[in-house]
Structures are given as structure tokens and as C-alpha cells.
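Enquirer: Structural data only, the sequence is not supplied:
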């Protein structure tokens, strides 16, 4: 058993009984579990936990049920299209745009279970592990930890270890992984793959950069939410950053974003898997400089994600509003336009700032809905798969 990964990996199945007992004894966990399952006595939940012998059994017994409820109560349906994923038994690295802190990976795993497949291991930043029980819970739930606030040297060591862990997970455990294409969510929905994520992935494995990334079986994944419950919080953050040069989000802000994302209405939600990029990686010129190589691979992943967005009326309405045209009027009705503009007004009203700059905030919110369409349209010219 490789001890190098002990600090960051999900728990091994044989470790679960001990962790269950620690969670069951934690008053904060008891409180949350009782709030999520108010109809079930906590002792019954504890007994049910103790019967789960594997992480997947735990996920199916608890997380699946909770996430299905969120899908039922806060969306108009979650769908996953896997047609581009040729082999359902291989392990892949799903690299996706990032909309919701918890639900991007959560809904993906639920949809995979419904298709008779295994769930994914999830990369999660340690800045979100605010309480001890959360850190334990996510590691039971197949998450591995991305360490954040580190010195440059620590960051290099941490990235190398995480890369080796991910290669080990794909190659040796045959276990798929989900990772966001960038650190944190793209606040304006202009989704771009951070080259630092690819550099980290290329630290582990064998051979040159291309060989190491081919080993990861990268599947770009496009996630499309009709409505982003956190849109007004993201707009608010834009104004705070504009007005306060050294503005930093607090733990309380992270908690509010998680809570709003979980419980807010999302409309329709779609996950579209693009084809694996290995063939395109093979065609790249291996003699290119590292910066050029990473730049080309980032662009390749971006095109795959952008080309596979699902568009909703709001995307077209926002684009027309910002361009001052009726270019996409054929994609929505007058009723849909009124509904969307009313929605934007309602969200703007939720922003609590002493000096609300409404025109600025409105533009930022509309950009969040227009940018996916702008990026989608840009891919129509080079026709990726």
C-alpha cells in the first residue's frame, strides 16, 4: 500500500468502519445528517452507515439519495450524454468547466450510477474543508484533496504527489477521476483550461508530456446549467473586487456559495461528454516548446468543451441584449424573454451592497449567460468532434 498518498487520498474501504464511528460521534455531523434526513432517526442513519462496506455502497446509500433529491427539487431535469465515450469500462479523467462547487461532480456520479457505471473520484480544494467532519465525509465520498495555500516549494511537491496519485488511480486502480479545468469557478462563465492544471497532470507518469497526458485518458466534459443560482453572488464579487483592490472571499462566503448552489433553482442541467483527446495528442509536434505544447492542449480541451455546451433561451437572450441586436430572436419567444429578464432583475435585487452599481452588475450577470454562446459559436468555424 503506497503511503505517499495517505494525506490526500480517499479512505481505503477497510478504513471506513473507524471513520464512520468518528463521524457518528461528531455533534456537527449529527446535526447536518438529521437536517438532511429529518424523517429518519439519527441512530438508524448510523446503523445504515455501518452496513456500508465500500465507498461506493456508502455513496449509493446516502449521497445518491441526497443528490437525487436536489435534482428533483432544484432542477427541471439532469441529463448525461456519454455517446462520445467509446469504452465504458476504461478509467478516464473527466476535465470539465466548473459551475457549482458540489453539484458538478455530484450530479455526474449520480448519472453514471444510473447508467450502470462506477462513480468518479473527485478533486476537491482543501479551502472548502471548513470543518473536520467535512474533510472525513468527502474522503468517504471518493474525494482526494487538492492542497491550496502553500509556499512555492510546497506547491511543487504537493502538485507532484497529486499527479502521481492521479496516474496511479487511472492506471493501477482503473478508477475514473473528475477535475475542474481551472482552480475555482469561472465567475463570468468564460471557461478556459488553466495550463497549470495540465502541467500538474504531466508531472506524473512515464515518457514525455504527450505520453503522460495520454496515460490520463482525458475526456473533456461540458456542463450546462440553464440558471446559475450563484450568478448574483458572482456579480457581487466582481463589484467588490473592482472597488476593493485587496478583496478576498471569506470562509463564510464559500459556505454561502455552496448553500446557494445546492438549494437554488437551476432549470435544466446537461452533461455532455466529448471524445477522448488521445488521438489529437498523438498528432501534436513533440518537438514544440513546453509553453507552446501546453497552450495547444489547453486550446484543444477548450474547443471540445465549448462545442458541447447545451444552449438555453437565456444564453441567446443575454447575447442579443449585450450586442444590442435581435440576431438570435429565432431561438426564444417573447414569453421566454420576459421570464429571463424578470429573473435577472430578481437576482440583481438579492445583491446586498451599499453602493450597488446596477448597470455594471447587470452586464456581469448577462455576460455569464452570453459567454457560453460566444465560445460555442467560435467553435463552429473549426468543427471539432
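Expert: Okay, I see it. Nothing here was measured: the structure is a model prediction, and the numbers come from that model.
Enquirer: Could you use CA atoms for every contact and neighbour count after this?
Expert: OK.
Enquirer: can you give me the strands for the stretch 51-200 of the chain?
Expert: 75-81, 93-96, 121-125, 143-146, 177-180 (DSSP state E, counting those that start in this stretch).
Enquirer: Please spell out which residues along the longest one are buried.
Expert: In terms of neighbour count (16 or more other Cα atoms under 10 Å), strand 75-81 has its buried residues at 75, 78, 80.
Enquirer: What sits closest to the second one if chain neighbours are left out?
Expert: Nearest in space to residue 78, with sequence neighbours left out and distances taken as Cα to Cα, 6 or more residues apart in numbering, is residue 269 at 4.7 Å.
Enquirer: Does anything pack onto whatever helix or strand the one you found lives in? Which helices or strands?
Expert: Using DSSP states H and E, residue 269 sits in strand 267-273. For strand 267-273, the packing partners by 3 or more Cα pairs under 8 Å, 6 or more residues apart in numbering; DSSP states H and E come out as strand 75-81, strand 218-225.
Enquirer: and the comparison structure, right after this:
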């Protein structure tokens, strides 16, 4: 796979050397020390870092493949999920069959946890985990790139600005995705659009679907769709740890016309997304697409229909919808009281109100929309009406 050298994940033969490089990366050890020992890292970092390096060296000793590394990390992932959620549920895994590679295309709310929850489900179902598409804007530090590529991530070059260079990057990405599924029999995870849906409005970008076809122009669009075994995935969080930051960004864009990220803002979002409270989480694996899709627009419409109708609505979504000025009074949206028990709804009302109380007044409309928009989208589609 020499042609994909610039974007591919690490292979098994590279694992020991990359692990050794990580263990000796001072920036990586600094972050680990602060994470593991938040109160002691500043005064005693000089002592804790060598101890942590020694412990890491023992932990990764003998790991010579990506699958061995994932097996080693699995208990840590389980504990992280247990601490940050009130439970994760899955449906649709019975749609997947062993020996088949899929293109998992999902809505996108969290930088790391979206693919992590898909990985978690597939891993515990006894199936190979997918290769994960990640933007190069998140790989500014060498150790982050090493970590992600060790975990089967491949790079999407988003920071390229030149038209010719961007076209070449998309062609390589398309060729890699097609090669991974068709030749390597390795599944792929990719978001339905570039960047997170900060306003809760999950829509498929048809440009991504067109990109899939760039690597196989000798066949029809419909045949490409069939060959890639596309599975729509709906990821639903009861609470978004980054909702306040998203509301602030939305408000700033709406009032000033632009928003510039502060240095390290993505790193903060990643950390908060991993460790922050999410309430309940549900992941729905839809049925693989099998219809005749003649172009990207038609496919995007069907992807939206599947992802949005499979989206699991929590009490927080309905409570937000009830007080949202963007709700559609002509839609037959059931009242929250008819969908949830009194105890469940009372607890949710308190948590939702606490969240709003912690949100500055000027951002509250944006906060409410994040949670309410999925209700509007789902019930419009269920009523057979267009999204817009």
C-alpha cells in the first residue's frame, strides 16, 4: 500500500517502534501525568513522569500488533465509558455479518467518542474494528498522530488549500477507502459531514458521497454504493459534554459572522468529550443500503432519512423541543409525559434545568436548539415531510 503511505494507519510491524516513540515523548508524558495525577503533576512532575514511563514500558511490553494493543486498551475504554455515561445501548448489530467489510457512515457530535462507541460495539460483537477517518487538523502534535494511527485511524487532509492539491488528496482518500473495503476487507468509519453538527442538525454532505466515487470512476455510482456496503449509523447522546462550548460558538457566529478557535481548543473538546458526563448513549446500526442510487444527492437524502429516523430521542430532547421557538406546531410530536415515566421525566427536568442554569442567558437559544433539532427532524421525516 505504498501509494497510501501518507494517510494510512500503522501496520502491525510498526507497532513496537511507535509505542517506544510514544513512551519517550515528553509532551505525551506531560499530558498523561496531568490526567493521572491532576493535583500532584505540577509540584511532583519531575518524579511522576519517570515512574509513569516505567509503568507504560511494562504495560506495552510484548505488544506486537494493533489487535493486541486494542485488547490491552479495552478495559480502560470500558472504565472510561462506565464513568462518563449512565449506560450505552446498541441495536442493529445483528444486521452485520462476519467476514464482510462495511462503510459505517455516522452522524457526528463528538470528535473521539463517536467512532469510539462504534468501535466498542463492533469489538464486543466479536467483529474487526473499523479504520477511522480523522481530519489532519486534529493531528497537530506528533504524539496525537501516533496514537490515532495506532488505533487504525487514517488521515483526511482538510488543511490543504490549493485546488489541485485538494483534488489529489480526495482522489487518494477515495482510492484508500475503496481499497480498504474491497481489497483489504477492512471496514471504515467516517462522519456524514466534515466537522461536528454543533446545532444538532445532522445532515449528510453529498460532497463526501461524491468523493467515494472518485476512486472508481470506471463503474456506475449505483455499483459503487453496493460495493462499499454502506451502513448508516445513528449516535445519540442524552447530554453533550461540549454543549456549552458549541452554543458559545454558534452564538458568536450568528452575532459576529465568524468564529476563530483559540489555540488548543480542539484538545479541550477532545478531553471534555471523553471524560464529560453524557447520560445515556444509544448507537443504532441501520440496515446496509441495497437500493439503486444514481447520484450523490439521492444517496444523501436516503442517508439522512435513515440516520435521523433511527436517532434515539431522550427526555432532554423533548424537554428542549417544548421550549424551542423553532418547533413546528403542525407536527404531531407526542408530549414528553406520554413517552417517559413520571420519575424519569422529573429527573430529566432537573438535569435539563441545571444545564440551562449553567449556560449564560445569551447562549440559551443555541443550547436549546442542539437538543430540540433532532425531534423536529425525526418527526418531519416520520410524517413524510421534507426536512426543510
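Expert: All right, it came through fine. As the structure is a computational prediction, the values presented were derived from the model and not from experiment.
Enquirer: Report the TM-score for the pair.
Expert: Remark: TM-score between the superposed chains equals 0.88 [TM-score structural alignment, normalised by the length of structure 1]; 365 aligned residues with a Cα RMSD of 2.3 Å.
Enquirer: Report the aligned residue range of structure 2 for the strand holding residue 269 of structure 1.
Expert: Strand 267-273 of structure 1 corresponds to residues 279-285 in structure 2, going by TM-score structural alignment.
Enquirer: Which residues does that stretch contact?
Expert: 84-93, 95, 117-118, 231-239, 310-312 (Cα atoms under 8 Å, 6 or more residues apart in numbering).
Enquirer: Which members of those are classed as buried?
Expert: By 16+ other Cα under 10 Å, those give 84-85, 88, 117-118, 231-239, 310-312 as buried.
Enquirer: and residue 131 of structure 1, what pairs with it in structure 2?
Expert: In structure 2, residue 131 of structure 1 lands on residue 141 (TM-score structural alignment).
Enquirer: how near is its match to residue 133 of structure 2?
Expert: Residue 141 of structure 2 sits 17 Å away from residue 133 of structure 2, going by Cα to Cα, to the nearest Å.
Enquirer: and these two? which has more neighbours close in?
Expert: Taking other Cα atoms under 10 Å, residue 141 of structure 2 and residue 133 do not tie; residue 133 has more neighbours (23 against 11).
Enquirer: Next, the contact list for that one, please.
Expert: 153-156, 188-191.
Enquirer: Switch the residues you listed over to a markdown table; also include neighbour count and distance to residue 12 of structure 2.
Expert: Listed next are the contacts of residue 133 of structure 2 as a markdown table, based on neighbours: other Cα atoms under 10 Å; distance: Cα to Cα, whole Å:
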| residue | neighbour count | distance to residue 12 of structure 2 |
| --- | --- | --- |
| 153 | 24 | 13 |
| 154 | 27 | 15 |
| 155 | 21 | 18 |
| 156 | 20 | 21 |
| 188 | 24 | 18 |
| 189 | 25 | 20 |
| 190 | 22 | 22 |
| 191 | 23 | 26 |
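Enquirer: Now render these as a markdown table, adding distance to residue 36 of structure 2.
Expert: Formatted as a markdown table, these follow (distance: Cα to Cα, whole Å):
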| residue | distance to residue 36 of structure 2 |
| --- | --- |
| 153 | 25 |
| 154 | 28 |
| 155 | 28 |
| 156 | 31 |
| 188 | 32 |
| 189 | 30 |
| 190 | 31 |
| 191 | 31 |
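Enquirer: what lines up against residue 103 of structure 1 once you look at structure 2?
Expert: Per TM-score structural alignment, residue 103 of structure 1 is aligned with residue 113.
Enquirer: ok, the nearest residue to that match once chain neighbours are set aside - contacts?
Expert: Residue nearest to residue 113 of structure 2 in three dimensions, not counting chain neighbours: residue 274, with 6.3 Å by Cα to Cα, 6+ apart. Residue 274 of structure 2 sits next to 80, 84, 112-113 when contact means Cα under 8 Å, 6+ apart.
Enquirer: Closest to residue 195 of structure 2 out of these?
Expert: The closest of the contacts of residue 274 of structure 2 to residue 195 of structure 2 turns out to be residue 112 (Cα to Cα; 11.9 Å).
Enquirer: For the closest one, give its distance to residue 26 of structure 2.
Expert: From residue 112 of structure 2 to residue 26 of structure 2 the distance is 23 Å (Cα to Cα).
Enquirer: likewise residue 280 of structure 2?
Expert: For residue 280 of structure 2, the distance to residue 26 of structure 2 - Cα to Cα - is 36 Å.
Enquirer: next one: residue 14 of structure 2
Expert: Relative to residue 26 of structure 2, residue 14 of structure 2 is positioned 20 Å away (Cα to Cα).
Enquirer: whereabouts in structure 1 does the one helix or strand residue 380 of structure 2 maps to align?
Expert: Using DSSP H and E, the element containing residue 380 of structure 2 is helix 364-382. Using TM-score structural alignment, helix 364-382 of structure 2 lines up with residues 362-380 of structure 1.
Enquirer: For that stretch, buried residues please.
Expert: Applying 16+ other Cα under 10 Å to stretch 362-380 of structure 1 flags 362, 364-376, 379 as buried.
Enquirer: out of these, which one sits closest to residue 326 of structure 1?
Expert: The nearest one, if we look at the buried residues of stretch 362-380 of structure 1 relative to residue 326 of structure 1 and count by Cα to Cα, is residue 370, at 13.6 Å.
Enquirer: For the closest one, which residues are in contact?
Expert: 315-319, 322.
Enquirer: And those residues, which of them are buried?
Expert: Buried members of the contacts of residue 370 of structure 1, counted by 16+ other Cα under 10 Å: 315-319.
Enquirer: Residue 86 of structure 2 contacts residue 278, doesn't it?
Expert: Yes. Applying Cα atoms under 8 Å as the test, residue 86 of structure 2 and residue 278 come out as touching, 7.4 Å apart.
Enquirer: and residue 188 of structure 2, what does it touch?
Expert: 101-104, 130-133, 177, 180-181.
Enquirer: Adding distance to residue 361 of structure 2, write the residues you listed out as a markdown table.
Expert: Formatted as a markdown table, these follow (distance: Cα to Cα, whole Å):
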| residue | distance to residue 361 of structure 2 |
| --- | --- |
| 101 | 47 |
| 102 | 44 |
| 103 | 41 |
| 104 | 38 |
| 130 | 41 |
| 131 | 41 |
| 132 | 37 |
| 133 | 36 |
| 177 | 44 |
| 180 | 48 |
| 181 | 48 |
